[in-house]
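Have a look; sequence and predicted model below, questions after that.
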Amino acid sequence: MKIWTVANQKGGVGKTTAVVTLAGWLQARGHRVLLVDLDPQASLTSYFSQDAEAASRSVYNLFDDRRTRAADLLLPTAGDGPALLAAVPALATLDRQLGSQKGQGLILRQALAPLAGQFDNVLLDCPPTLGILMINALAAADRVVVPTQTEHLALKGLERMTRTLEMVNRSRPHRLQHLIVPTMFDRRTRASNHALEELRSRYQGTELWSGVVPVDTRFREASEQGKSLSQLAPGSRGAEAFLRLLDDLLALDHNEADQRVVA
């Protein structure tokens, strides 16, 4: 079971869109997928028409009672969509409740471990703030995907995120790999092109994805219907960009697995 954490310390960069669209393509290839909403704003939960205000089963239960089984909290999504661990607003209280206690950063990793035989891929949708939820998501991750809007202010959020990843790596025996994904790219605008150039000058190699996710109004249509864009319009620019991203993520996972075998 591979766990990908989708995170950035700035909101509005396309994290939820990335989670949903990657999940749709994974399912199209026969993968068993679980989505975990860790954001108190519950955008991912709402995407699939779940009422975060009324949810009695959510990821919050894992933190509130360590004896809770994640398998008992799973919610279905429409049709044959991915399974969902929903968010509730009460997640916003966890830093106050648990922040000073030791060993709270591994709760999610330990809770997800028993699901290894049930799912092939888990995608975690993070809040845009550094706290116990993001720390848990990073501790559980096999890889971090960092969507970054191609505009100047988003690059500042990316700087904070990369510093956080460096901090996390100092406490891990093996380096947590990440991939920065330029999103909402509009080749018609000077600002978007300049931001992409800046990204490519600062980040190189396997840190930065070679492609871009373009602006595509079909993402909004997919959200309104509670579907992945890979279902609604698989030939659209946005869907095809995420398909290329998925191919590259799977290739990175495969190459790293081979390297571990050789080592």
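The structure has been received and is ready for your questions. Quick caveat, the model's predicted, so the values are computed rather than measured.

From now on I want contacts and neighbour counts done on CA atoms only, so please keep to that.
OK.

Give me the longest helix you can find in the chain.
Longest helix of the chain, by residue count under DSSP state H: helix 237-262.

ok now it, how far from the chain's centre?
15 Å (C-alpha atoms, centre = their mean, to the nearest Å).

So which other helices or strands are in contact with it?
Counting contacts by 3 or more C-alpha pairs under 8 Å, 6 or more residues apart in numbering; DSSP states H and E, helix 237-262 packs against helix 15-28, helix 229-232.

Compare the ones you listed and report which one is nearest to R190.
helix 15-28 (23.5 Å; C-alpha to C-alpha).

Show me what the next helix or strand after that closest one is packed against.
Counting by DSSP states H and E, the next helix or strand C-terminal to helix 15-28 is strand 33-37. The contact analysis (3+ C-alpha pairs under 8 Å, 6+ apart) places strand 33-37 against helix 15-28, helix 43-47, strand 83-85, strand 121-125.

one more time with 7 Å
Judged by 3 or more C-alpha pairs under 7 Å, 6 or more residues apart in numbering; DSSP states H and E, strand 33-37 is in contact with strand 83-85, strand 121-125.

relative to helix 15-28, how tilted is the longest one?
Put simply, strand 121-125 runs at 170 degrees to helix 15-28, going by axes from the mean of the first three to the mean of the last three C-alpha atoms, to 10 degrees.

Can you identify each of the strands in the stretch 51-200 of the chain by residue range?
For the stretch 51-200 of the chain, strands defined by DSSP state E, counting those that start in this stretch occupy the ranges 83-85, 121-125, 143-149, 177-183.

what about versus this one:
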Amino acid sequence: MRVWAVANQKGGVGKTTTAVTLGGLLAERKQRVLLLDLDPHGSMTSYFGYDPDTLSQSSFNLFAEQEPDAQAINALLLSTPCEGLTLLPSSMALATVERRAAAEGMGLKVSRALAKVWDQFDYVLIDSPPVLGALMINALAASERLLVPVQTEFLALKGLERMIRTISMVTQSLRKDLNYTIIPTMFDRRTQASVGALRELRNTYPNTIWAAMIPVDTRIRDASRNGVPLSQYSADSRGAAAYRSLLKSLLSQQDQRTPA
């Protein structure tokens, strides 16, 4: 099983869209994909028509004092309209995890939970909250790869600086290597601000940025409104083509790192 986390300390940069779209594309490749929503706001959960305010069973259960076994984790899973794509939803209760984290030492709860369903999925994509805390640390600790969507505008670049510092700090604390890829999102070639931000991203992070970008595409919003991954809603859209290219790049890098 491969575990990828999608994270940024700035909201509104395309985290949920990236996780759901890549998950849908992996499912099209006949991969068994788990989408894990660790954001108390529950954007990924809402994407598929579930209400995080009313769910009594959610990823919050992974942080219980008595850790759930495989059967209990399976009871938390919800279906999606996409074959091969399963959701472990969020709920508002996740917001209480931060208050308990220091006392209970819960930094590896998600890692231990995923180990119990390791053979059930080929990929897990974690949508983490835009705040450094126990939930993001759990996402980073559980993952082997980090995807960092960054909106191509200058305020988002400042948020990226904080995220890069966080990656360094957390990986040192966890004593693990974590490959990360910066993904420029919401690119609009018609605006100088977007073009300039992309140029700065490429100049500042030449070794960790994906070579292309995710364009502004209204089909992305439409897919979300209809509760299906972008490639299922509009396979020939510009956004779907861009995410297809991104996935191809990520899988190629993964293959290069996998020992023969």
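Right, received. Where do you want to start? The model shown is predicted, which means the values in this text are computed figures rather than measured ones.

List the TM-score for the superposed pair.
The TM-score (TM-score structural alignment, normalised by the length of structure 2) is 0.96; 257 aligned residues with a C-alpha RMSD of 1.2 Å.

Pull out the buried residues from the longest helix of structure 1.
For helix 237-262 of structure 1, a neighbour-count test (16 or more other C-alpha atoms under 10 Å) marks R237, G238, A239, E240, A241, F242, L243, L245, L246, D248, L249, L252 as buried.

Name the nearest of the residues you listed relative to L112 of structure 1.
Set against L112 of structure 1, the nearest of the buried residues of helix 237-262 of structure 1 by C-alpha to C-alpha is L249 (20.9 Å).

got the contact list for the closest one?
Applying C-alpha atoms under 7 Å, 6 or more residues apart in numbering to L249 of structure 1 gives no contacts.

Looking for the alignment partner of it in structure 2.
L249 of structure 1 maps onto L250 of structure 2 when the alignment is built from TM-score structural alignment.

A42 of structure 1 too?
Per TM-score structural alignment, A42 of structure 1 is aligned with G42.

want to try TSV for the helices and strands packed on helix 237-262 of structure 1, with mean neighbour count as columns?
Output for those, formatted as TSV (neighbours: other C-alpha atoms under 10 Å):
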stretch	mean neighbour count
helix 15-28	23
helix 229-232	21
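
what about those helices, which gets the closest to G205 of structure 1?
When these are compared by C-alpha to C-alpha, helix 15-28 sits nearest G205 of structure 1, at 21.3 Å.

and that closest one with strand 33-37, angle?
Relative orientation of helix 15-28 of structure 1 versus strand 33-37 (the same axes, to 10 degrees): 170 degrees.

after superposition, how close is helix 15-28 of structure 1 to structure 2?
Following the fit onto structure 2, the mean deviation recorded for helix 15-28 of structure 1 is 0.5 Å by mean C-alpha distance after the TM-score superposition for structure 1.

by contact count, what packs against that helix?
On a contact count with 3+ C-alpha pairs under 7 Å, 6+ apart, helix 15-28 of structure 1 meets strand 121-125, helix 229-232, helix 237-262.

Select, out of these, the one closest to A78 of structure 1.
Proximity to A78 of structure 1 (C-alpha to C-alpha) singles out helix 229-232 among the helices and strands packed on helix 15-28 of structure 1, at 12.3 Å.

Superposed on structure 2, what's the mean shift for that closest one?
Relative to the matching residues in structure 2, helix 229-232 of structure 1 has an average distance of 0.7 Å after the fit, by mean C-alpha distance after the TM-score superposition for structure 1.

what span of structure 2 lines up against that helix?
Against structure 2, helix 229-232 of structure 1 falls on residues 230-233 (TM-score structural alignment).

Pull the residues that contact that stretch.
Outside stretch 230-233 of structure 2, the residues that touch it by C-alpha under 7 Å, 6+ apart are T21, G24, L25, I220, A223, A240.

how close does L160 of structure 2 get to T171 of structure 2?
For L160 of structure 2, the distance to T171 of structure 2 (C-alpha to C-alpha, to the nearest Å) stands at 16 Å.

who's more crowded, these two?
Between L160 of structure 2 and T171, counting by other C-alpha atoms under 10 Å, L160 is the more crowded of the two (21 against 15).

for the equivalent of that one over in structure 1, what are its contacts?
When structure 1 is aligned by TM-score structural alignment, the residue opposite L160 of structure 2 is L158. Neighbour list for L158 of structure 1: N8, Q9, T148 [criterion: C-alpha under 7 Å, 6+ apart].

Noted, bye for now.
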